[in-house]
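*Asks:* Sharing a model that was predicted from the sequence below.
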Amino acid sequence: MIRFAFLIIFICSAAWAVEPDEVLTNVEYETRARAISKNLRCLVCRNENIDSSNAGIAKDLRILVRDRIKEGDSNEEVIEFITDRYGEYVLLNPKMSFQNLLLWISGPLFLLLGGLISWRYAKHKGQDSTKELSEDEKTRLKEIMDD
């Protein structure tokens, strides 16, 4: 029974994230604020949007989003304002840029490079690096062995 109660509380906790004092009276503004909040990452809760997070900073960001909307900013301006303050990390879906592409490609690239280096090292280590004796060396060695 206690487990069931905790399960219900856990499931419903996301519904309590946006507190009644944060909700805007203008339905259009509230819809915009919710849409923006669902695309912003909570800086405390990894990979959770600020709309469903209970963290204090998420509440502050939700209020900031609503304040910017009330001031007349467009969705893009609100996102740009928050990104300028907190960096691109705050976006759940970051913009496609050279830095992000480099970040995503560098991991597999280094893994491939390391595998290639290991393969080449193992291939050359197994080969015998001794050369065949020339005829002069063979006769000289035979003379030494016969003595």
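*Replies:* Arrived safely, thanks for sending.
*Asks:* contacts and neighbour counts: CA atoms only from here.
*Replies:* OK.
*Asks:* What segments of the protein are helices?
*Replies:* For the chain, applying DSSP state H gives helices covering 2-12, 27-37, 56-70, 75-86, 98-126, 135-146.
*Asks:* got a markdown table for those, with mean neighbour count too?
*Replies:* Formatted as a markdown table, the helices of the chain follow (neighbours: other Cα atoms under 10 Å):
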| stretch | mean neighbour count |
| --- | --- |
| helix 2-12 | 10 |
| helix 27-37 | 17 |
| helix 56-70 | 19 |
| helix 75-86 | 15 |
| helix 98-126 | 11 |
| helix 135-146 | 10 |
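*Asks:* Look up the closest residue to Arg66, ignoring the ones flanking it.
*Replies:* The spatial neighbour of Arg66 that comes closest, neighbours along the chain excluded (Cα to Cα, 6 or more residues apart in numbering), is Ala33 at 5.9 Å.
*Asks:* can you tell me which residues contact that neighbour?
*Replies:* By Cα atoms under 8 Å, 6 or more residues apart in numbering, the contact list for Ala33 reads 62, 65-66, 69.
*Asks:* before we go on, here's another structure to hold up against the first:
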Amino acid sequence: MLLFRLLLLLPLLWLAQPARAAIDVYEFESPQQEAQFRELTRELRCPKCQNQDIADSNAELARDLREKTYQMVIEGRSKQEIKDYMVARYGNFILYRPPLMASTLILWLGPVLVILFGLALVILRTRKAPTRARQAGLDEAEKQRLADLLNKDKES
């Protein structure tokens, strides 16, 4: 009976296997290195994930990037050297705040242009609305005809 219970629990244990969370543990020589590592992993975007930094992503690529960042921090590389390495390898997309360049101009100006376009559209449409309302008004002959039809309907 005990063997039977154990055999029933075995598939449940197998199903629980993926639930184990892998936690990365990094040891640093100084608090400054740890602070630099934490700051960099928050500033670098995972190229595979959508809008997620490498600190929060569970993607294999993000784990590799965290490991590479850790190695470079331990080697004593500066924050800018690490960012330059990542940009050279993955492009400006890896940075949450890409530099203002011709290739990233749309990233910086796009939202502003969309808002300005929307405001211009709203202003134009509201200015045309009173004109359309006046044009849609009835002249005296049409008003009289409408009144006659309504009176005729009430009499019936």
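*Replies:* Everything's here; your move. Worth saying up front: this structure is predicted, and the values here are computed from it rather than measured.
*Asks:* what residue of structure 2 takes the place of the residue nearest to Arg66 of structure 1?
*Replies:* Counting by TM-score structural alignment, Ala33 of structure 1 lines up with Phe37 in structure 2.
*Asks:* same thing with Ile144 of structure 1?
*Replies:* So Ile144 of structure 1 corresponds to nothing, using TM-score structural alignment.
*Asks:* Repeat that for Leu61 of structure 1.
*Replies:* Looks like Leu61 of structure 1 aligns to Leu65 there (TM-score structural alignment).
*Asks:* Give me the nearest residue to that match, chain neighbours excluded.
*Replies:* Nearest residue to Leu65 of structure 2, sequence neighbours excluded (Cα to Cα, 6+ apart): Ile54, at 7.0 Å.
*Asks:* ok, now Leu95 of structure 2?
*Replies:* Nearest non-adjacent residue to Leu95 of structure 2, counting by Cα to Cα, 6+ apart: Leu44, 5.1 Å away.
*Asks:* list the contacts for that neighbour?
*Replies:* Here Leu44 of structure 2 is in contact with 53-54, 94-96 (Cα under 8 Å, 6+ apart).
*Asks:* Highest neighbour count among those?
*Replies:* Neighbour counts for these (other Cα atoms under 10 Å) peak at Ile54, which has 26 neighbours.
*Asks:* what's the counterpart of that one in structure 1?
*Replies:* Aligned counterpart of Ile54 of structure 2 in structure 1: Ile50 (TM-score structural alignment).
*Asks:* Now do the spatially most central residue of structure 2 against Arg45 of structure 2, distance only.
*Replies:* Nearest to the mean C-alpha position of structure 2, by Cα atoms, centre = their mean, lies Asn51 at 4.7 Å. Asn51 of structure 2 is 7 Å from Arg45 of structure 2, where distance means Cα to Cα, to the nearest Å.
*Asks:* ditto for Asp148 of structure 2
*Replies:* Counting by Cα to Cα, the separation of Asp148 of structure 2 from Arg45 of structure 2 is 71 Å.
*Asks:* Looking at those two, which is more packed in?
*Replies:* Arg45 (25 against 12).
*Asks:* Nearest residue to the more buried one in space, please, no chain neighbours.
*Replies:* Leaving out its chain neighbours, the residue that sits closest to Arg45 of structure 2 by Cα to Cα, 6+ apart is Asp53, at 4.2 Å.
*Asks:* Tell me which residues touch that neighbour, please.
*Replies:* Neighbours of Asp53 of structure 2 in contact, by Cα under 8 Å, 6+ apart: 41-46.
*Asks:* tell me the contacts of Ser13 of structure 1?
*Replies:* By Cα under 8 Å, 6+ apart, the contact list for Ser13 of structure 1 is empty.
*Asks:* Over to the one 3 residues further on?
*Replies:* When the contact criterion is Cα under 8 Å, 6+ apart, the partners of Trp16 of structure 1 are 52, 54.
*Asks:* Kindly recompute the last result at 10 Å.
*Replies:* Counting by Cα atoms under 10 Å, 6 or more residues apart in numbering, Trp16 of structure 1 touches 51-54.
*Asks:* a markdown table for the residues you listed, including distance to Lys125 of structure 1 and neighbour count?
*Replies:* Converted to a markdown table, the contacts of Trp16 of structure 1 look like this (distance: Cα to Cα, whole Å; neighbours: other Cα atoms under 10 Å):
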| residue | distance to Lys125 of structure 1 | neighbour count |
| --- | --- | --- |
| Asp51 | 57 | 25 |
| Ser52 | 56 | 20 |
| Ser53 | 55 | 23 |
| Asn54 | 57 | 19 |
